Structures are given as structure tokens and as C-alpha cells.
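J.: The amino acid sequence is not available; the structure is as follows:
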């Protein structure tokens, strides 16, 4: 039987901004964090987020970075700690059943479950044009994002929010949700709400190639793609004449009569020294920052390139 007069001991699996903020909540709430399991930063990744390792070093918390969350060595190490609770805050690997059996385990997911279960929930929410999302703390089961809901906090998704901006809101929502429920979680009275898997959907991870633009789609769909993968993510892109053009900043414009009058085809174009992306429904994205094979390109440069391709019959 758990003694609630002594600090609850926890093992935390964490990474990214949500890992940092939620770990800070546990520390502020008096939880004895005996071990943090995290990831080494990858040299091949754009690291734009906070470091769980740096927080552990600053707070004197033991941490490890195992390559395999399912290894017998990790299981034995966690068992030896005899945690009262375990948490997963944006840890990137699934935890096996044997590990979940060690102690009650809770995961923080970046959506309002059961919506957008699975990987990259914020990006998928923006891509699908969601107007609200949030963070959900739920019981961990072998099936991902399927356990009972313990706490939720919602945030708005504004029409021009990028996934990066929404992720910032979701990070705060995760911190708030955990902070509010932590006392009842520690004394065993936290709620358990049904996570209705007949609603919402499961989504897989996203790859840079998923950012390829289909200009035949309606402008809102193309704009949602741009918002979902805008920097610091890899960005929405289109290939023209062997050159990869990536949208860095864009906005969805109103209806332009000149699109019809000029009979502009879908794709990148330059009108009045401004770069636009013409979409399948005749509406355009106003593109204020564009790169060509990683280098910034101006409207004048783009117009010259497109003219040269046109003259060459490509």
C-alpha cells in the first residue's frame, strides 16, 4: 500500500519541450524523480526545442539514454527503483508491456484524445484544419493513446497558426493539465474518463517528403500543409526544373481576379513582383519568403528562372 506521507517516487521517460515543462511540474509538485530516461540529440535533426538532459544536469537528476526501450537491462533498472508512478512526456519510443507493468504509467499526448492519436498530433491537427486541439494525460496501455483519460486542456488553433506556434500552446496546455491533476494523481483520487476509440483517428509519423505540394488542391488545403510543416519543420515544397522550392512564409490570400484574367496555371508564379502559389480552386497563397535548394530567392530571380524554363520548353 502506498504511503502518501512520503514523496511519490517516479521514473520519467521524457524528451522535447513537453518533457522539460512536465518534468518541472513534477519537481515543483514534490515528486521524487529517481530516474529520467531520454534521448541523445541527433546530429541529423534540427534541434529547436529544449533539452531534458540539460534540465537533469541542472537539477542533479540521474538520467540515461538507452537505445532500446524494450531492453532487459532497462527493465531491471526501472524495477530496482521501485517507482510508485511512471510518466512518459514526449518520449519517442513505445514502452513494452513488461515495463508498463512495473507501476501505474501515464502519458502526455499532444491532442484532445481520442482525436489525432499516434504520431505528430499537432502537425496532423493543423493539416486537417482543426480549430481546437490541446494536451491529454492518459493511462498508458500497450495500445498507443488508448488508456483512460486523466486530464485534458484545450487550446485554440487560429487560422494562420503554424504547427510550431500551436506546439507552443500545447506545451503550456500539457503543463497546466499536469499541474491541475497532480495532487489527485498523487493521492490516488484522479479521475479516469473513457477514451472512446470509436471517435477520432490514428495517424502515423510524418516524413519530409509528405510536404510535397499538390497545386491542384484547393488553396485552403495547400495552406494547411504549409502551416503544418512550416519551419522549423522541413517545409512545404515544390520541385521545378530540378530545383526544390520550399515555402518559408506564406499567407492565404483572397480571391484574385487577375488569376482568371491571366489564366495562370497552378503552381508558383510572379505577379507585380510578388510571389504567389496558384491553387486548383483559383485562389492563391501569397509567399513572402521562398528558398531554392536552401537559398533565399527573390521574386525577380524566380520570374527569371520560370521564364527561362518556359523559353526552353520545359
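T.: Okay, I see it. Quick caveat, the model's predicted, so the values are computed rather than measured.
J.: For the rest of this, base every contact and every neighbour count on C-alpha atoms.
T.: Noted.
J.: For the stretch 151-300 of the chain, which segments count as strands?
T.: 202-203, 237-240, 243-252, 267-271, 274-278, 284-292, 295-296 (DSSP state E, counting those that start in this stretch).
J.: buried set for the fourth one?
T.: Going by neighbour count (16 or more other C-alpha atoms under 10 Å), the buried part of strand 267-271 is 267, 268, 269, 270.
J.: Next one for the comparison:
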């Protein structure tokens, strides 16, 4: 099979490497152009160059000019993963068999840009990968391959995404092999079960201590490595200090009842009351400082029982 891979982020890199090592031919890797104040090459661009695969970063792959260039490659299939732009039907049509997409959820659940994060945020115990035949609808095409994966209760979204990317690469190759031999078995999605997984924003990181300890733990896990969960320590003598919360644990000890967000222990640990249960903050990062364990933070910051996190 002659393949064009469209991917930008790290989730697509294992699929690129796996396809390049297979009997199929990766003609080109297409990624989104670098953005931001300090633009850096996309992970897929870096991986393609290391593998000797031609790479290209068009402003949009849906332009007539981009389609004309890709059509010249005479690809059999587009493989799309973590690309960052929805492909129009005219773009999918440049390849003989259209396009397939690797998505990090059990579709139709969590259609959208952040399926892994929302699975962790909602406290799911299971997720997976789905490879679909692409259609103009967002993550709506028939499933060509599905793989279920258990979520560890302490696993962050970043850690889970790395696992799914590696497992998904093997699933992509299996589907490509089936398409090459005409043995694929598409299964239509049940649209009535569809849920959305929109991209997260920094505002999602603000901790609401009136929620349960379990819900806040899931929030901390889901927002790693970005945009990260945060709270403000309101100190009696100084201005409030922003704390980025990196790692937490449910606390089985019993403390006196207090208002959600109140600190109830600073003796070797940092325990905070929630709307249901207590949460131990294991690793925090004060504004402008590095990440540190709670006991180290407490040695340099005289937090008191009764202090508020809001």
C-alpha cells in the first residue's frame, strides 16, 4: 500500500514508525506548520526526517494547491492521526481508498480533540483505540478496528496517551493490512451513544474544592501534562500564592470536619478537605518555582492548619 501519513503531535509518531517498518510504503508525512512565539518542528516532522521520509507542512491540506501536490503521489490510502485539521471530502478523495483515522477512545464515545483527557477526567476505568474509515463528519465514520484498554486509577492522561499511541500503531497496521487484502469489516457507529471531547482550556484546571476527593483526583490526572490543575493558597500576611497541583492521593485518615478547601494537616503531609473526603497533595509547584514534594514545600512555606485553598 502507498500511504501518506497526516499527523502532527506525538500520538502519531508510533504509527509512522510502525508503517515505515512494514511492507507498506510511506510516501510522505504531512504535519501542521509550527506555531507560537518560539515555533518548534512538530514531533511527526522530526520523526519523518529521522526516518528519511519526505515531510511537508502546508498551511492547510484542504486547499486546491495542497490536494494537487498530494494527488501526484498516487497514494492508495491516507492515514490520519493527531493531525489538527478536519479533512474535507475532496481531500479524502485524493487517495484510492480514502482515509483512515486512529482515535484514542472507544468511538462513538469522546468524539473530538481530547478523548484521553476526558476519559480520565470522568473517572472511566476503560478506554481504547478506534480506527475508523474517515468521513466529513467529526470522528463519525465506520469502525475498522477497535482495541479496549484498562485505565490505571493513578495514571495521568499523558501516561495513558503514550500507551494508547504505542498500542494504536499495531492496530493501524492491522487495519492497513486488511484494507490491502480486502478483508476489512467496517462497523457503523451508534450515533445515539456519541459524546463529545472538546479541547481543554486553562480554565479547566481551576480546582473546585466543593467537589469530591475522587473527582478532584481525576481532574489532576486528566490535566497532566497540560493545562495542569491549580489552586490559590490564601495566606494571612502575604498575597495569595498560585500552586500547580501535580500529584494527589485519596486520604483514608479522618480529620475534623471543615470547609472544603481548608488545610487540615501539615505534619509530614498536606491534606485538604473536599466536598466529600480528604485529599493529600503529594507534589505541588509554587508559581515561578520547580515541582516539589509536599514535605519539601512545607519546610520552606509555613502553611498552617485552617489555611484556605481557593
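T.: Cool, got the structure. Note that the coordinates shown come from a computational prediction; the quantities given were computed from them, not determined experimentally.
J.: what's the TM-score here?
T.: Once superposed, chain against chain, the TM-score is 0.87 (TM-score structural alignment, normalised by the length of the second structure); 297 aligned residues with a C-alpha RMSD of 2.6 Å.
J.: Any chance of a markdown table for the buried residues of strand 267-271 of the first structure, columns distance to residue 82 of the first structure?
T.: Below are those laid out as a markdown table (distance: C-alpha to C-alpha, whole Å):
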| residue | distance to residue 82 of the first structure |
| --- | --- |
| 267 | 59 |
| 268 | 59 |
| 269 | 62 |
| 270 | 64 |
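J.: need the contact list for the residue nearest to the spatial centre of the second structure.
T.: In the second structure, the residue lying closest to the centroid (C-alpha atoms, centre = their mean) is residue 116, at 4.7 Å. Residue 116 of the second structure sits next to 104, 105, 127, 157, 160, 161, 222 when contact means C-alpha atoms under 8 Å, 6 or more residues apart in numbering.
J.: Determine which residue in the first structure is aligned with the second one, please.
T.: Residue 105 of the second structure maps onto residue 111 in the first structure, with residues paired by TM-score structural alignment.
J.: cool, and residue 93 of the second structure?
T.: So residue 93 of the second structure corresponds to residue 101, using TM-score structural alignment.
J.: Tally up the residues packed near the alignment partner in the second structure of residue 224 of the first structure, please.
T.: Aligned against the second structure by TM-score structural alignment, residue 224 of the first structure finds its counterpart in residue 218. Residues near residue 218 of the second structure, counting by other C-alpha atoms under 10 Å, number 25.
J.: Show me what the residue nearest to the centre of the second structure lines up with in the first structure.
T.: Under TM-score structural alignment, residue 116 of the second structure pairs with residue 122 in the first structure.
J.: quick one: secondary structure of its match?
T.: When classified by DSSP: H, G, I helix; E, B strand; the rest coil, residue 122 of the first structure comes out as helix.
J.: can you pull the contacts of whichever residue in the second structure pairs up with residue 151 of the first structure?
T.: Here residue 151 of the first structure is matched to residue 145 in the second structure, going by TM-score structural alignment. The contact partners of residue 145 of the second structure, taken as C-alpha under 8 Å, 6+ apart, are 130, 131, 132, 171, 172, 175, 186.
J.: can you count the residues close to the fourth one?
T.: By the other C-alpha under 10 Å criterion, the neighbourhood of residue 171 of the second structure contains 21 residues.
J.: Kindly report the same for the last one.
T.: Residues contacting residue 186 of the second structure under the criterion other C-alpha under 10 Å number 14.
J.: What residue, apart from its backbone neighbours, is nearest it spatially?
T.: residue 144 (4.7 Å; C-alpha to C-alpha, 6 or more residues apart in numbering).
J.: what about that neighbour, how many residues close to it?
T.: Neighbour tally, residue 144 of the second structure, other C-alpha under 10 Å: 23.
J.: Wait, a strand at it?
T.: Yes: assessed with three-state DSSP, residue 144 of the second structure lies in a strand.
J.: what span of the first structure lines up against whichever helix in the second structure runs longest?
T.: Longest helix of the second structure, by residue count under DSSP state H: helix 157-181. Here helix 157-181 of the second structure aligns to the first structure at residues 163-187, judged by TM-score structural alignment.
J.: from memory residue 235 of the first structure sits against residue 222, does it?
T.: No: using C-alpha atoms under 8 Å, residue 235 of the first structure is not in contact with residue 222; the gap is 11.8 Å.
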